[in-house]
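*Asks:* curious how this folds, go ahead:
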Amino acid sequence: MHTMTRWTATAVVPLAMLAAPAAAQESTTWRWDGTLAEGRTVNLHNVNGSVRFESGSGDRVEVEAEKRWRRGDPDDVRIEARQLSNGNVVICAMWRRNDSCSEGGINGGDREWNRNNDVSVHFVVRVPAYANVDANTVNGSVEVAELRGRVDANTVNGNVEAASSGGPVRARTVNGSIRARGLITDDLEYNTVNGSIEIELPANTNADVSLRTTNGRVTSDFPITFTGEINPRRIEAKVGNGGPELRARTVNGGIRLIKQ
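*Replies:* Presented below is the predicted three-dimensional model:
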């Protein structure tokens, strides 16, 4: 079921003001709900706006998407959510005509971007605690609250904060910081350019770590055994007995390993 609401803010402007006031921001809300079996994944692909996943109840998936705009046309942005034959759920916000939505991302559509369309879409998605999550946007933050499944969280312009108590967490951005908490069950990678990286790991973690920054410091709450040349900005080392590889890269920012 879809529900929609609109509001418009108004302001009293003194007659002496010659400049026209800025357009008031408007919004509308879109909703979808379904179910997700254990071991399945919710894939979300956004372009302009934030993404937040949080633990819900039972096997329910509840999606709430708020469109916000000042001068754009919200009808130009389509939101789609559906359950696939494999049991996974895919959710997309699409700005271009003829775009299509798949697990791998937003496909096709016109190549030209309407630069006058300032519509943003902000998602809040409640999923079963056991869900795997693949959350993506371009302009906006990504936040995944405490879940138990695998988490992949990616943006370009925004911070990433993602946590799982029972699975691995991967994260990537370009202009923003990363804070991640999860298990190392296989190789993991964290990348940004302008921002810090903080990775919180269980005290009994065993991993091979490769940590590199250009303008920043690398610090660790864990005792580490160096496996290469000691360099405060380029560390190749073992945590515990070593194991899966954890790679973290930034240019402008520090890297820190935090012990839970």
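*Asks:* please count neighbours and contacts with C-alpha atoms only from this point.
*Replies:* OK.
*Asks:* ok, and what's touching stretch 41-58?
*Replies:* With contacts defined as Cα atoms under 8 Å, 6 or more residues apart in numbering, stretch 41-58 is touched by 62, 87-94, 103, 105-106, 119-129, 131-147.
*Asks:* in strands, which of these fall?
*Replies:* Of the positions in the contacts of stretch 41-58, 62, 89-94, 105-106, 120-127, 132-136, 142-147 sit in strands, assigned by DSSP state E.
*Asks:* which among these count as buried?
*Replies:* 62, 89-94, 106, 120-127, 132-136, 142-147 (16 or more other Cα atoms under 10 Å).
*Asks:* from residue 218, how far out is residue 51?
*Replies:* Using Cα to Cα, to the nearest Å, residue 51 is found at 29 Å from residue 218.
*Asks:* equivalent analysis for residue 140, please.
*Replies:* Residue 140 is 26 Å from residue 218, by Cα to Cα.
*Asks:* just residue 39 next, same as before
*Replies:* From residue 39 to residue 218 the distance is 35 Å (Cα to Cα).
*Asks:* between these two, which one's more packed in?
*Replies:* Each of residue 39 and residue 218 has its neighbours counted (other Cα atoms under 10 Å); residue 218 has more, 19 against 12.
*Asks:* could you measure from the nearest residue to the more buried one once chain neighbours are set aside over to residue 206?
*Replies:* Leaving aside its sequence neighbours, residue 218 sits nearest to residue 255 (Cα to Cα, 6 or more residues apart in numbering; 4.7 Å). Distance, residue 255 to residue 206, by Cα to Cα: 18 Å.
*Asks:* where along the stretch 151-260 of the chain do the strands fall?
*Replies:* All strands of the stretch 151-260 of the chain, identified by DSSP state E, counting those that start in this stretch, fall at 151-154, 160-164, 169-172, 178-181, 188-191, 197-201, 207-212, 218-220, 224-226, 234-239, 245-249, 255-259.
*Asks:* before we compare anything, build this one as well:
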Amino acid sequence: MGMQSLKNNQTKFKNHKMNFKNIKIALASILFLATISFTAQETVTVPLSNPTKPGLLKMGIINGSIKIIGTSGKEVVIKGTKRKESESRYKQHRKSKSNTDGLKRISNNSLEFSAEEYDNTVRVRGSVHGTTDFEIQVPKNFSLKISTINRGEIYVENVNGTMDVSNTNGKITLKDISGSVSADALNRNIVVNFIKVTPNVAMAFSSLNGDIDITFPKNLKADIKVKSDRGEIFTDFDLKTKPSSAKITKGDNRKGNAYNVKVEKWITGSINGGGPEILFKNFNGDVIIRAK
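*Replies:* Predicted coordinates:
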């Protein structure tokens, strides 16, 4: 009887262990389902009209990040992920709305964006509601005209083309790129690393409250025009500076034919004998021009 009772207890213990294990698996499944329900995500593939030729990506969003990677592929792959709205942001949004105390909030985690292609130009449009982050794969030889305003950074890697990049409240990082760039980031840093620069093409970089940190190939040929009102300027290029001249205009309508003389703190010079103009303009941040 003692042996039989022991066996019965062992069997009950094993059953309890199995039930406990099943409960843990069920809980893990519930947690996983709860996690994926918080984030809306979608991936679409856009074929090009002529995959053997370079293309152009155009997109401008209000809220969110843009990450672009150049690949050996022949298509544009776009993944959009909608961020869940934080509770504090939701409460702030509701301050000016009607009273909803005691009612249940139904969250809208739906994701909306569109993409269209015509003659190797791909246009991506995001929703004005919420915050959507984009990760995009493009063929390596691709030009970009991209911008975002709030709650996100712009990151580009391994792309060769003409790039027009703008971010109002976030950082811009362009890594291991080739081609030419026009970039402005109002309140954050601009960091660019060129592998190769398109010859005989002008470029421009501007910021108000961030640093501008650009690395060029050491054989760069360019005329440099640089200014930072409250920051410093650094370079390891052998920059042959030129004296700056005052800007004179004539014929202000309010003052007759008066001369208007303005002296600005621009530094101008040439690198490796000179070439197309590269402009750097900053207000509160530093300008760093590196040779690699």
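*Asks:* the residue nearest to residue 218 of structure 1 matches what in structure 2?
*Replies:* Here residue 255 of structure 1 is matched to residue 287 in structure 2, going by TM-score structural alignment.
*Asks:* and its match, how many neighbours?
*Replies:* 27.
*Asks:* that one against residue 213, yeah?
*Replies:* Yes. With contact defined as Cα atoms under 8 Å, residue 287 of structure 2 reaches residue 213; the gap is 6.1 Å.
*Asks:* about what we covered before: reformat the strands of the stretch 151-260 of structure 1 as JSON lines; add distance to residue 45 of structure 1.
*Replies:* Formatted as JSON lines, the strands of the stretch 151-260 of structure 1 follow (distance: least, Cα to Cα, whole Å):
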{"stretch": "strand 151-154", "distance to residue 45 of structure 1": "10"}
{"stretch": "strand 160-164", "distance to residue 45 of structure 1": "15"}
{"stretch": "strand 169-172", "distance to residue 45 of structure 1": "14"}
{"stretch": "strand 178-181", "distance to residue 45 of structure 1": "19"}
{"stretch": "strand 188-191", "distance to residue 45 of structure 1": "19"}
{"stretch": "strand 197-201", "distance to residue 45 of structure 1": "23"}
{"stretch": "strand 207-212", "distance to residue 45 of structure 1": "29"}
{"stretch": "strand 218-220", "distance to residue 45 of structure 1": "32"}
{"stretch": "strand 224-226", "distance to residue 45 of structure 1": "37"}
{"stretch": "strand 234-239", "distance to residue 45 of structure 1": "33"}
{"stretch": "strand 245-249", "distance to residue 45 of structure 1": "24"}
{"stretch": "strand 255-259", "distance to residue 45 of structure 1": "28"}
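*Asks:* which among those strands is found nearest to residue 7 of structure 1?
*Replies:* With respect to residue 7 of structure 1, and counting by Cα to Cα, the nearest of these is strand 160-164 at 29.9 Å.
*Asks:* and that closest one with strand 132-136, angle?
*Replies:* 180 degrees (axes from the mean of the first three to the mean of the last three Cα atoms, to 10 degrees).
*Asks:* show residues contacting strand 160-164 of structure 1.
*Replies:* 141-151, 153-154, 169, 171-173, 176-183.
*Asks:* make it 6 Å
*Replies:* The list of residues contacting strand 160-164 of structure 1 from outside it, by Cα atoms under 6 Å, 6 or more residues apart in numbering, reads 141-148, 178-182.
*Asks:* hmm, residue 199 and the residue nearest to residue 218 of structure 1 touching each other?
*Replies:* No. The criterion here is Cα atoms under 6 Å, and residue 255 of structure 1 misses it with residue 199 at 8.1 Å.
*Asks:* need the contact list for the match of residue 255 of structure 1.
*Replies:* With Cα under 6 Å, 6+ apart, residue 287 of structure 2 has these contacts: 211, 212, 233.
*Asks:* switch to 10 Å and redo it
*Replies:* 190, 205-207, 210-214, 226-228, 231-235, 280-281 (Cα atoms under 10 Å, 6 or more residues apart in numbering).
*Asks:* with residue 208 of structure 2 instead?
*Replies:* 168, 184-189, 228-230, 281-285.
*Asks:* quick one, which of those residues are buried?
*Replies:* For the contacts of residue 208 of structure 2, buried by 16+ other Cα under 10 Å: 168, 184-189, 228, 281-285.
*Asks:* helix/strand/coil for the alignment partner in structure 1 of residue 80 of structure 2?
*Replies:* Applying TM-score structural alignment, one finds that residue 80 of structure 2 aligns to residue 65 in structure 1. Under DSSP: H, G, I helix; E, B strand; the rest coil, residue 65 of structure 1 falls in the strand class.
*Asks:* on that earlier part again, need the overlap of contacts for residue 255 and residue 199 of structure 1.
*Replies:* Between them, residue 255 of structure 1 and residue 199 share the contacting residues 178, 220, 248, judged by Cα under 10 Å, 6+ apart.
*Asks:* if I look at the last one, how far off is residue 131 of structure 1?
*Replies:* For residue 248 of structure 1, the distance to residue 131 of structure 1 under the criterion Cα to Cα works out to 25 Å.
*Asks:* what do you get for the first one?
*Replies:* Residue 178 of structure 1 sits 21 Å away from residue 131 of structure 1 when distances are taken as Cα to Cα.
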